[in-house]
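S.K.: show me how the following folds:
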Amino acid sequence: MKWIVFGLVIVVIFIVAASFYAANFFLSVALFRNNKWYDKTGHKMMNPDNFNKGTSKYDLTEEQQNQQGEFFWQQEVAKDHWLEIGREKLYSRLIVSHPDSKKWVICVHGYRSYGKRDMAFVASKFSDQQYNILVPDLRAHGKSTGNVIGMGWLDRLDLLKWIQEVITIEPLAEIVLFGGSMGASTVMMTSGERLPKNVKGLVVDCGYSSVYSEFGVMLSSAFKLPAFPILTIANHLAKRKVGYSLKEASSISQLAQNKLPTLFIHGTGDKFVPHQMLYENMEATKGVKESLIVEQAPHLSSFIYEPDHYFDTVFEFIHRYC
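M.R.: As a prediction, the model looks like this:
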């Protein structure tokens, strides 16, 4: 009997030690900018659709959109705009194509990406509707400094500063916040803060409901590991390692304070952020809400799969409610 108890204790110790190692490794991969394993292997595991490009009509559409975005990004009126917050220096692209317009959009990119890659084409479509544009690189992304990835939770505070930057430029600005992937969750998490009246509405494309839930999906789908007890341990470690817990970084809890009109978008083919999270986010918000579901579209690809329907829906929603 003693040997059985001893054996069980050894097994429990091994499981706990392995779980602590896995939790620490996962946080290092997921929440720190400079991680060689993520760059070499992790990215392919966590978002495989980014590496399955071919010559389908969708790939050709994406290439055309990227070319349009590149041309828009490089136009003469586009300027680099910097913001210093504490020790960090944050970058954005400021494009005031319509100086007499009061309409503004802030476009926020996704996880481990940067503004130009995710949002240049989207910004060009807003410019066609007479919007002036601000596209930030979130901290620890793109040209912005920093090493800790905020997953939207830390970034919500930076987005508040970017909103104030726009208001400084144009005090009567009517601002729409547009985000994709982690950028969508950044916008949703910002929605629970006290926003100036200049902010009129939100458009969020494939955002997760909370960092805790999203990391649970990643552990299961990409790493083939159980969420418990690894995620429970990671949640406690994160507070010490990056300054926030995975559970507090919640779009749902912040949307519960939101009264702004919000359009939720998601593709059913999303392997990175399950499209079911859209319904959780929609249920949480207190403002006017509508949704756009794009069948079979992978992560942050709905405007590639159905571009006309996508942008018609976005601007009809904005014109109706914002």
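
S.K.: going forward, measure contacts between C-alpha atoms and count neighbours the same way
M.R.: OK.

S.K.: now do the helices in the protein.
M.R.: Secondary structure of the chain, counting by DSSP state H: helices at 2-31, 36-37, 43-46, 57-73, 115-128, 155-169, 182-190, 211-221, 230-242, 251-255, 277-284, 302-305, 307-321.

S.K.: tell me which of those sits most buried.
M.R.: Among those, the stretch with the highest mean neighbour count (mean count of other Cα atoms under 10 Å) is helix 182-190, at a mean of 31.

S.K.: now that helix against helix 155-169, angle please.
M.R.: Orientation check (axes from the mean of the first three to the mean of the last three Cα atoms, to 10 degrees): helix 182-190 against helix 155-169 gives 80 degrees.

S.K.: contacts for helix 182-190?
M.R.: Here helix 182-190 makes contact (Cα atoms under 8 Å, 6 or more residues apart in numbering) with 107-111, 151-153, 155-157, 159-160, 177-179, 202-209, 249-252, 254-255.

S.K.: residue 216 reaches residue 229, doesn't it?
M.R.: No - using Cα atoms under 8 Å, residue 216 makes no contact with residue 229, being 10.6 Å away.

S.K.: check contacts around residue 46.
M.R.: 218, 221, 222, 272.

S.K.: one more pass at 10 Å, please.
M.R.: Neighbour list for residue 46: 30, 38, 217, 218, 219, 221, 222, 223, 271, 272, 273 [criterion: Cα atoms under 10 Å, 6 or more residues apart in numbering].

S.K.: with distance to residue 52 as extra columns, can I get these in a markdown table?
M.R.: Shown next, in a markdown table, are the contacts of residue 46 (distance: Cα to Cα, whole Å):
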| residue | distance to residue 52 |
| --- | --- |
| 30 | 22 |
| 38 | 17 |
| 217 | 20 |
| 218 | 18 |
| 219 | 21 |
| 221 | 17 |
| 222 | 16 |
| 223 | 19 |
| 271 | 12 |
| 272 | 14 |
| 273 | 17 |
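
S.K.: one more, so I can put them side by side:
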Amino acid sequence: MKKLKHKKLWLSSIIIILLVCVLFTGAGFYFFRVACVPGKKSFLSSSSDVIKKSDPLYREKIWFKKTAKQKWYIESADEKFKLDANFIPYKTSNKTAIVLPGYMDTKEDMGEYDALFHQLGYNTLTPDPRAQGKSEGKYIGYGWPEKDDVKKWVSYLLQKYGQNQQVVIYGLSMGAATAMMTSGLKLPHQVKAFVEDCGYTSVKDEIEHEAGVLYNMPAFPRFPLVEILSGINKLKVGYFMGNASSVNQLHKNHRPMLFIHGSRDNFVPTRMVYPNYKATRGPKEIWVAPGAKHAKSFSKHPKEYKRRVATFLAKYVK
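M.R.: Predicted coordinates for the structure are as follows:
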């Protein structure tokens, strides 16, 4: 009788464990679709095509809208997808800024940043990341596979515009993480400096943070769910989220980098800028923009933003 009760207890425990595993796995696939499959995201504010004169970056956005763009294309680094980019030349400049958009943003959303670099005398090359805008792709890579695409864009630029180009890599949000991850690669000597604005420390850190903020999810079940999501990401996209680390890549970087972050950023929390800044091995500066929310440092402080970017880059790009 005792043996029978014991067996029933074990059977019940196994069934409960299996049910929990099924529930967590199902939740993992749901969150993978939310986080990594391109499409409309309810947690992102929709941007309007209407440019208001009250916008502090009105002139930059109007300039971009009216400016002719060249269309450039390459295959992704893994040769799976066709990637699409805008190129805007500045006279006969030998300086080019590669401008990297954020999560679910496109090259068309980066007009004010193209304008900023144009004002500083740079050509701009602004690609749609894989699976965003007009670039092909199945999944959002959060900067990890995209870093290799950026390196390929650099090579393509040098091939088309010559070896005397001086290249700056600028990124915003996910694009900033992409820029930091790219900095740890072996890059041509023509890459002179980086500017990152509100990038995260790692993909896993950012996903864990968003799970807490967007879903008010406590530590349990947040941590096991993110681990399951990371495993699904490994199967689908090719990497574990914890390995996609800006901090680890910055440890390999010896080029100059300017770090910018809004002091009121809750999407990529402001605290993340400090380990990123500490990690890099090259010349560096940091500016935490007072009162700025996520990706709003430029619109909050347009003159100061431009001054800081210009002053920093002038030291390394001639």
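
S.K.: and the TM-score, once the two are fitted together?
M.R.: Once superposed, the chains reach a TM-score of 0.88 (TM-score structural alignment, normalised by the length of structure 2), with 303 aligned residues with a Cα RMSD of 2.2 Å.

S.K.: closest one to residue 145 of structure 1 among the helices of structure 1?
M.R.: helix 155-169 (12.6 Å; Cα to Cα).

S.K.: show me what that closest one is packed against.
M.R.: With contacts taken as 3 or more Cα pairs under 10 Å, 6 or more residues apart in numbering; DSSP states H and E, helix 155-169 of structure 1 sits against strand 78-85, strand 88-95, strand 103-108, strand 132-136, strand 174-180, helix 182-190.

S.K.: tell me the contacts of the counterpart of residue 104 of structure 1 in structure 2?
M.R.: Under the alignment defined by TM-score structural alignment, residue 104 of structure 1 corresponds to residue 96 in structure 2. Residue 96 of structure 2 makes contact with 87-90, 117-118, 121-125, 154, 157, 161, 165-169, 191 under the criterion Cα under 10 Å, 6+ apart.

S.K.: could you do residue 254 of structure 1 as well?
M.R.: Residue 254 of structure 1 makes contacts with 153, 185, 187-193, 209-210, 248, 281, 284-285, as judged by Cα under 10 Å, 6+ apart.

S.K.: any of the contacts of residue 96 of structure 2 buried? List them.
M.R.: The neighbour-count test (16 or more other Cα atoms under 10 Å) marks 87-90, 117-118, 121-125, 154, 157, 165-169, 191 as buried among the contacts of residue 96 of structure 2.

S.K.: before we move on, the earlier item: now for the helices and strands packed on helix 155-169 of structure 1, which one comes closest to residue 1 of structure 1?
M.R.: Across these, closest to residue 1 of structure 1 is helix 182-190 (Cα to Cα), at 52.0 Å.

S.K.: stretch 93-103 of structure 1: end-to-end distance?
M.R.: In stretch 93-103 of structure 1, first residue to last residue: 16 Å (Cα to Cα, to the nearest Å).

S.K.: for it, what is the distance to the chain centroid?
M.R.: Averaging C-alpha positions (Cα atoms, centre = their mean, to the nearest Å) puts stretch 93-103 of structure 1 24 Å from its chain's average.

S.K.: which residues touch that stretch?
M.R.: Here stretch 93-103 of structure 1 makes contact (Cα under 10 Å, 6+ apart) with 72-82, 104, 106, 115-116, 120, 123-124, 126-137, 166, 170-176, 198, 200.

S.K.: again, only this time at 7 Å
M.R.: Residues outside stretch 93-103 of structure 1 that contact it (Cα atoms under 7 Å, 6 or more residues apart in numbering) are 77-81, 130-136, 172-175.

S.K.: how about stretch 207-221 of structure 1?
M.R.: When contacts are defined by Cα under 7 Å, 6+ apart, stretch 207-221 of structure 1 is touched by residues 46, 151, 180-182, 184-185, 225-227, 231, 246-247, 249-252, 273, 277, 280-281.

S.K.: and if you look at stretch 119-138 of structure 1?
M.R.: Taking Cα under 7 Å, 6+ apart as the rule, stretch 119-138 of structure 1 contacts 65-66, 68-70, 72-73, 90-98, 101, 103-109, 114-115, 143-144, 155.

S.K.: of all the contacts of residue 46 of structure 1, which comes closest to residue 238 of structure 1?
M.R.: So of those, ranked by how close each gets to residue 238 of structure 1 (Cα to Cα), first place is residue 30, at 10.7 Å.

S.K.: which position in structure 1 aligns with residue 84 of structure 2?
M.R.: Counting by TM-score structural alignment, residue 84 of structure 2 lines up with residue 91 in structure 1.

S.K.: wait, what's in contact with its match?
M.R.: 81, 82, 83, 136, 137, 143, 144.

S.K.: quick check: the counterpart of the first one in structure 2 vs residue 103 of structure 2, distance?
M.R.: Taking TM-score structural alignment as the criterion, the aligned counterpart of residue 81 of structure 1 in structure 2 is residue 72. As for residue 72 of structure 2, its distance to residue 103 of structure 2 is 21 Å (criterion: Cα to Cα).

S.K.: name the residue in these two with the higher neighbour count.
M.R.: Set side by side, residue 72 of structure 2 and residue 103 show more neighbours around residue 103, with 20 against 16, by other Cα atoms under 10 Å.

S.K.: which non-adjacent residue is nearest the more buried one?
M.R.: Distance criterion Cα to Cα, 6 or more residues apart in numbering; nearest residue to residue 103 of structure 2, sequence neighbours excluded, is residue 174 at 5.3 Å.

S.K.: check the spacing between the one you found and residue 91 of structure 2 real quick.
M.R.: 30 Å.

S.K.: contact partners for the closest residue to the match of residue 81 of structure 1 other than its chain neighbours?
M.R.: Nearest residue to residue 72 of structure 2, sequence neighbours excluded (Cα to Cα, 6+ apart): residue 85, at 5.1 Å. Neighbouring residues of residue 85 of structure 2 by Cα under 7 Å, 6+ apart: 71, 72, 73, 107, 125, 126, 127, 128.

S.K.: for the residues you listed, which ones persist in structure 1?
M.R.: Retained in structure 1 by both residues aligned by TM-score structural alignment, their matches' Cα atoms under 7 Å are the following of the contacts of residue 85 of structure 2: 71, 72, 73, 125, 126, 127, 128.

S.K.: show the buried residues in those residues.
M.R.: Among these, the ones that count as buried by 16+ other Cα under 10 Å are 72, 125, 126, 127, 128.

S.K.: I'm done for today, thanks for sticking with me.
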